[in-house]
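J.: One predicted model, sequence on top.
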Amino acid sequence: MHKASDLIKKAKRTLFLTSAGMSADSNIPTFRDKDGYWRNFPPFKEKNLEAQDLASPWAFRNELPHAWAFYEWRRRNAQENQPHEGYRIINKWLQDWFEDGFIHTTNTDGLHLRSGCPEDRILEVHGSMWRLQCLNTCTYQFWEDLSVPL
């Protein structure tokens, strides 16, 4: 562990890749694990849907009440849970050691930003459940909506 730490500290540029496991440690369910969203959202069973189905533009066109309910459920869960210590550690490393460091995450829950990560140091590659956009491309602008409930 110390050798890895020393190598990391000597790096000039660092890319942190985070995904569902990072959020899971803050009690945010993943999509696919045994206790994940796809098993615990009741309408999935009724409609024979998977989490990926409702986390898509298709759902907002074809299953609108379920899509909004799913996002509301996820947003409430994210708001009720706090970023764990690992987020603080990554932020500290970005601040203290990695002037050119960057985070690439597949998470949409916004925990990196809530933990204090600067917006210019992160790419939320799947977007954010906190930023909305018109479904029919009425504009290419996104707007932030942190309200819960929606």
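T.: Right, received. Where do you want to start?
J.: hey, let's count contacts and neighbours off CA atoms from now on
T.: Noted.
J.: what's the spacing between Asn62 and Lys47?
T.: Going from Asn62 to Lys47 by C-alpha to C-alpha, to the nearest Å gives 12 Å.
J.: so where do the helices sit in this protein?
T.: For the chain, applying DSSP state H gives helices covering 2-10, 20-24, 37-40, 42-47, 51-54, 57-62, 64-80, 85-96, 111-114.
J.: Out of those helices, the one nearest Leu123 is which?
T.: helix 111-114 (10.1 Å; C-alpha to C-alpha).
J.: Mind listing what's buried along the closest one?
T.: For helix 111-114, a neighbour-count test (16 or more other C-alpha atoms under 10 Å) marks Leu111, His112, Leu113 as buried.
J.: tally of neighbours for Gly110?
T.: 21 (other C-alpha atoms under 10 Å).
J.: If you could redo that for Phe44, that was the one I meant.
T.: Phe44: 18 neighbours (other C-alpha under 10 Å).
J.: pretty sure Ser23 is touching Thr106, no?
T.: No. The criterion here is C-alpha atoms under 8 Å, and Ser23 misses it with Thr106 at 10.1 Å.
J.: between those two, which one's more packed in?
T.: Between Ser23 and Thr106, counted using other C-alpha under 10 Å, Ser23 has the larger neighbour count: 25 against 17.
J.: wait, what's in contact with that one?
T.: Pro29, Thr30, Pro83, Asn107, Asp109, Leu111 (C-alpha atoms under 8 Å, 6 or more residues apart in numbering).
J.: of these, closest to Trp130?
T.: Nearest to Trp130 among those is Asp109, at 7.5 Å by C-alpha to C-alpha.
J.: number of nearby residues for that closest one?
T.: Neighbours of Asp109 (other C-alpha under 10 Å): 21.
J.: so it touches Glu80, yeah?
T.: No. Using C-alpha under 8 Å, Asp109 makes no contact with Glu80, being 11.3 Å away.
J.: adding another structure so you can compare the two:
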Amino acid sequence: MKFSSKNYLTRLIFLIQNFFIDNMNLQRKIETAAKWIYNSDNLVVFTGAGISTTSGLPDYRGPDGVWTRRDKGLPPPKMKLSWDEVKPNRGHFAIVELLELGKLDYLISQNVDGLHAKSGIPFDKMSELHGNMYFMKCLKCNGKITFEDAGWDKKVWGKGYRTDPVHQNQPKCPICGGRLISSIVNFGDPLPEDELTEAIKRSQNADVFFVIGSSLVVSPAANMPAIAQRNGSKLIILNLGETPYDKRADLRFFQDINEVLIPIVARVKNLLDKS
């Protein structure tokens, strides 16, 4: 087959035109999201594993995610960094900036990596529905304490899961003497009741509900967008993979998180500076 410079040029022009059209559409959507957030009184952000991939952590249903590899009969992806080296990324700090701008009402997260707290989100502004790997909780008084402050040595006492055997001399809650377990929610464990209740309440009051980096398939956490929409909230979804809520979303972004979230926050700040 002969090479046709005319066909090549036509194809190239088509690709360039579509690139600019797609980029213009993306910019319009970013502008719309920013205006919604700017006008919002009760913005709720909901995050999944996707927001932490830039920090070196695997997600679950991405191309090389934990569940994706499991379904292919492959072992889990290897950590690129040690846990001591894992730090919050620009996406985490963009959410902190929304809080500092007075636009974030509440954060709901499915992540256990503790990066939102490390980035500066206060615990009273956040529900970590699946727990936090750095914290234990008391089964009696529901108090929280870090493994370090509890004096819990994982080499001696194990990971502290609910189903682990109880040792006679293992550390107890310093407040009430109750049993301490890891705050991480494993399969079959109930979600933390107080944080779930608060997450539902904030979702009901949301006027903009912004999903970032979640496939929205793990319930009951994944029910939050529906709760928000039933009460009149706009729904924005930013996730590379598909979700069950894609057709219900008022704005849907399939781009990389930082490609969208960073300019949205910058535009919100610009709107606030002008007001």
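T.: Everything's here; your move. This structure is a prediction, so every number in the text was calculated from the model and none was measured.
J.: TM-score for this pair?
T.: For this chain pair, the superposition-based TM-score is 0.62 by TM-score structural alignment, normalised by the length of the first structure; 117 aligned residues with a C-alpha RMSD of 3.4 Å.
J.: re earlier: can the contacts of Ser23 of the first structure go into a markdown table with extra columns for distance to Ser147 of the first structure?
T.: Formatted as a markdown table, the contacts of Ser23 of the first structure follow (distance: C-alpha to C-alpha, whole Å):
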| residue | distance to Ser147 of the first structure |
| --- | --- |
| Pro29 | 20 |
| Thr30 | 22 |
| Pro83 | 18 |
| Asn107 | 19 |
| Asp109 | 13 |
| Leu111 | 15 |
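J.: so which of those comes closest to His126 of the first structure?
T.: The nearest one, if we look at the contacts of Ser23 of the first structure relative to His126 of the first structure and count by C-alpha to C-alpha, is Asn107, at 6.9 Å.
J.: counterpart of the closest one in the second structure?
T.: Structural alignment (TM-score structural alignment) places Asn107 of the first structure against Asn111 in the second structure.
J.: Which residues are in contact with that match?
T.: Counting by C-alpha under 8 Å, 6+ apart, Asn111 of the second structure touches Thr47, Gly48, Ala49, Glu128, Leu129, His130, Gly131, Asn132.
J.: which one of these sits closest to Leu101 of the second structure?
T.: Thr47 (19.0 Å).
J.: Now render the buried residues of helix 111-114 of the first structure as TSV, adding distance to Phe70 of the first structure.
T.: Output for the buried residues of helix 111-114 of the first structure, formatted as TSV (distance: C-alpha to C-alpha, whole Å):
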residue	distance to Phe70 of the first structure
Leu111	18
His112	21
Leu113	22
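J.: nearest to Asp6 of the first structure, of these?
T.: Ranked by distance to Asp6 of the first structure (C-alpha to C-alpha), those are led by His112 at 24.3 Å.
J.: And that closest one, how far from Trp58 of the first structure?
T.: Per C-alpha to C-alpha, His112 of the first structure is found 27 Å from Trp58 of the first structure.
J.: Then Asp25 of the first structure?
T.: Asp25 of the first structure is 30 Å from Trp58 of the first structure, by C-alpha to C-alpha.
J.: May I ask which helix or strand encompasses Ile264 of the second structure?
T.: helix 257-274 (DSSP states H and E).
J.: tell me the centre residue of the second structure?
T.: Thr47 (1.8 Å; C-alpha atoms, centre = their mean).
J.: That residue maps to what in the first structure?
T.: Per TM-score structural alignment, Thr47 of the second structure is aligned with Thr18.
J.: can I assume its match is in contact with Thr106?
T.: Yes. Between Thr18 of the first structure and Thr106 there is a contact under C-alpha under 8 Å: 6.6 Å.
J.: and Gly91 of the second structure, what does it touch?
T.: Ile51, Ile257, Asn258, Leu261, Ile262.
J.: quick one on the thing from earlier: mind checking which of the contacts of Asn111 of the second structure are buried?
T.: Buried among the contacts of Asn111 of the second structure (16+ other C-alpha under 10 Å): Thr47, Gly48, Ala49, Glu128, Leu129, His130, Gly131, Asn132.
J.: which one is the fifth one nearest to, not counting chain neighbours?
T.: What sits nearest to Leu129 of the second structure in space, not counting adjacent residues and going by C-alpha to C-alpha, 6 or more residues apart in numbering, is Gln110, at 5.5 Å.
J.: and the gap between that neighbour and His130 of the second structure?
T.: In terms of C-alpha to C-alpha, Gln110 of the second structure sits 5 Å off from His130 of the second structure.
J.: Tell me how many other residues crowd Thr105 of the first structure.
T.: 20.
J.: one step back: nearest residue to the match of Thr47 of the second structure in space, please, no chain neighbours.
T.: Among residues not flanking Thr18 of the first structure along the chain, Thr105 sits closest, at 4.7 Å (C-alpha to C-alpha, 6+ apart).
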